[in-house]
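In: got a sequence here, can you model it:
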Amino acid sequence: MIRVLLADDEAMIRAGVRAILSADPGIEVVAEAGDGREAIDLALAHRPDVALLDIRMPRLDGLAAVPELRRLVPGTALIMLTTFGEDDYIARALSEGASGFLLKAGDPRELIAGVRAVADGAAYLSPRVAHRVITELGGGRMSQGWAARRRTGSLTPREREVLALVGTGLSNAEIARRLHVVEGTVKAYVSAILTRLQVRNRVQAAIIAYEAGLVPEDRT
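Out: Got it, this is the predicted structure:
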């Protein structure tokens, strides 16, 4: 069972998200918060597998709550929920360590897919957000591509293979099946990749994989 904390200051939004998630028998909303500070307190109390955080909330917004949650409950994967799509929100959320980014106006199926993906150790960006990251945040593509190739050049061939699969959004279990190895081996590879690339999470690693040309563009 995937245990979820839902944080949004609008009760109707919480009710809607809860209803969508309840359609999946493998997901349970264990706590709901109306602001970022309450979300942190409830996360410490319940230790959920996934926390869904609204970008804008009173007292402490979702963006400000991310680094605190990463520090206090590192085992909880974080997904940002917003009605907005501004690049600065996306960039900041990813840089602070969020594992996913979903738009409230998106397909409800994306919500369940996103929760399941990050709970399984993968990253998840809604298609609209992924497109924005690639096209809008990817300014200076040639220079970024050169820098990314230089960074990935320090990886072993096997690590680059794993990184490419991370870039396609596969979880550790899926990568293990693809490469015919045990999941623990994949976890070790991913940990080493994050350390050597000096990135915080799989989303940032996936972006580097794309910029380095390890992931075909039509897969994004």
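In: from now on I want contacts and neighbour counts done on CA atoms only, so please keep to that.
Out: OK.
In: may I see the buried residues of the longest helix seen in the chain?
Out: If you go by DSSP state H, the chain has its longest helix at helix 183-197. Residues of helix 183-197 classed as buried: 183, 186, 187, 189, 190, 193, 194, 197 (neighbour count, 16 or more other CA atoms under 10 Å).
In: quick one, what contacts the residue nearest to the spatial centre of the chain?
Out: In the chain, the centroid-proximal residue (CA atoms, centre = their mean) is residue 99; its distance is 1.7 Å. Going by CA atoms under 8 Å, 6 or more residues apart in numbering, residue 99 touches 77, 78, 79, 118, 122, 123, 124, 201, 202, 203.
In: now show me the structure for the sequence below, then we'll compare the two:
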Amino acid sequence: MTIDVVVADDQELVRSGFALILDTQPDISVVAEVGDGFAAIEAVRAHRPQVLLLDIRMPGMDGIEAARVVCGETDTRVLMLTTFDQDDYVYDALCAGASGFLLKDVRRDDLVRAVQVVAAGESLLAPSVTRRLIDDMVSKLPRKRPAGLDLLTGREQETLVLLGRGLSNAEIAVALVVSEHTVKTHVSNVFAKLGARDRVHAVIAAYESGLIRPGD
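Out: This is a model prediction of the structure:
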């Protein structure tokens, strides 16, 4: 299946460069290139792409606000790009619903892989965005208990905690002594019950509730 992508960046050379890299891939098609947040929202509404590659700093409406609208209205997954490696941008992007965050100096292959990973429903952060940073961000969130947390079975809660520790499905399967297929089922159930778009947002919900604490 081809991954449809909208590229949104106010710098034409950057925008066309990313589009060119992605459009040469056999499994990726760039369906629109736009230069601001308003145009990004309209392009997503028109094309319903799997992924929106979105710059954070743009005129008119910035990428954070555009991501919030797109994630609120559609199933399109948002991959944020920026030249700024600052904690607040990561925090704001994740809270807006973004599933990925990369710096603009990302290598060609890593950009392609990021789009593929996010389109597949996973979450992706730049290597410089470590678990310590996530811990620091979510420790600032007000504690609240998502309604869906009470619906999780004991094994689903265990799965969520292991997700919060950064384990892959294969590693969770080993830890719980179950098949990887069973883990995938648990992960899907966790997403559905918490109303989470992907791993990052499920883990944020777990931190907010206190199920996972910084440093766990």
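In: do you know how far residue 119 of structure 1 is from residue 132 of structure 1?
Out: 24 Å (CA to CA, to the nearest Å).
In: of the two, give the one with the bigger neighbour count.
Out: For residue 119 of structure 1 versus residue 132, neighbours defined as other CA atoms under 10 Å are more numerous around residue 119 (23 against 16).
In: the more buried one contacts residue 49, correct?
Out: Yes. Using CA atoms under 8 Å, residue 119 of structure 1 makes contact with residue 49 at a distance of 6.1 Å.
In: isn't residue 211 of structure 2 right next to residue 163, touching?
Out: No. Using CA under 8 Å, residue 211 of structure 2 is not in contact with residue 163, being 11.8 Å away.
In: more crowded one of those two?
Out: residue 163 (21 against 17).
In: the more buried one sits in which helix or strand?
Out: If you go by DSSP states H and E, residue 163 of structure 2 is part of helix 154-164.
In: and the next helix or strand past that helix?
Out: helix 169-176.
In: show residues contacting that following helix.
Out: Contact partners of helix 169-176 of structure 2, identified using CA under 8 Å, 6+ apart, comprise 159, 162, 163, 179, 180, 182, 183, 184.
In: and the third one, how far from residue 212 of structure 2?
Out: Noted for residue 163 of structure 2: a distance of 10 Å to residue 212 of structure 2, by CA to CA.
In: shared neighbours, the two?
Out: residue 203.
In: relative to helix 157-167, how tilted is the longest helix of structure 1?
Out: Angle, helix 183-197 of structure 1 to helix 157-167, by axes from the mean of the first three to the mean of the last three CA atoms, to 10 degrees: 90 degrees.
In: helix 183-197 of structure 1: how far from the chain's middle?
Out: 16 Å (CA atoms, centre = their mean, to the nearest Å).
In: now the common contact residues for residue 211 and residue 163 of structure 2.
Out: Both residue 211 of structure 2 and residue 163 lack any common contact, where contact means CA under 8 Å, 6+ apart.
In: excluding sequence neighbours, find me the nearest residue to residue 77 of structure 2.
Out: residue 51 (4.8 Å; CA to CA, 6 or more residues apart in numbering).
In: isn't that neighbour up against residue 2?
Out: No. Using CA under 8 Å, residue 51 of structure 2 makes no contact with residue 2, being 11.2 Å away.
In: neighbour count for those two, which is higher?
Out: Comparing residue 51 of structure 2 with residue 2 by neighbour count (other CA under 10 Å), the higher total belongs to residue 51, at 25 against 10.
In: what about the helices in structure 1?
Out: 11-22, 36-46, 62-72, 87-96, 108-119, 127-135, 141-152, 157-167, 172-179, 183-197, 202-211.
In: in TSV, list those along with distance to residue 54 of structure 1.
Out: Below are the helices of structure 1 laid out as TSV (distance: least, CA to CA, whole Å):
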stretch	distance to residue 54 of structure 1
helix 11-22	10
helix 36-46	9
helix 62-72	5
helix 87-96	11
helix 108-119	13
helix 127-135	15
helix 141-152	30
helix 157-167	25
helix 172-179	27
helix 183-197	27
helix 202-211	19
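In: please identify the deepest-packed of those.
Out: helix 202-211 (a mean of 24; mean count of other CA atoms under 10 Å).
In: helices and strands around that helix, which ones?
Out: helix 87-96, helix 141-152, helix 157-167, helix 183-197 (3 or more CA pairs under 8 Å, 6 or more residues apart in numbering; DSSP states H and E).
In: rewinding a little: between residue 119 and residue 49 of structure 1, what contacts are shared?
Out: 2, 77.
In: rewinding a little: and which of the contacts of residue 99 of structure 1 is nearest residue 13 of structure 1?
Out: The nearest member of these to residue 13 of structure 1, counting by CA to CA, is residue 79 at 15.3 Å.
In: what's near enough to touch that closest one?
Out: Neighbour list for residue 79 of structure 1: 50, 51, 52, 53, 98, 99, 100, 101, 102, 114, 115, 118 [criterion: CA under 8 Å, 6+ apart].
In: cheers, nothing more for now.
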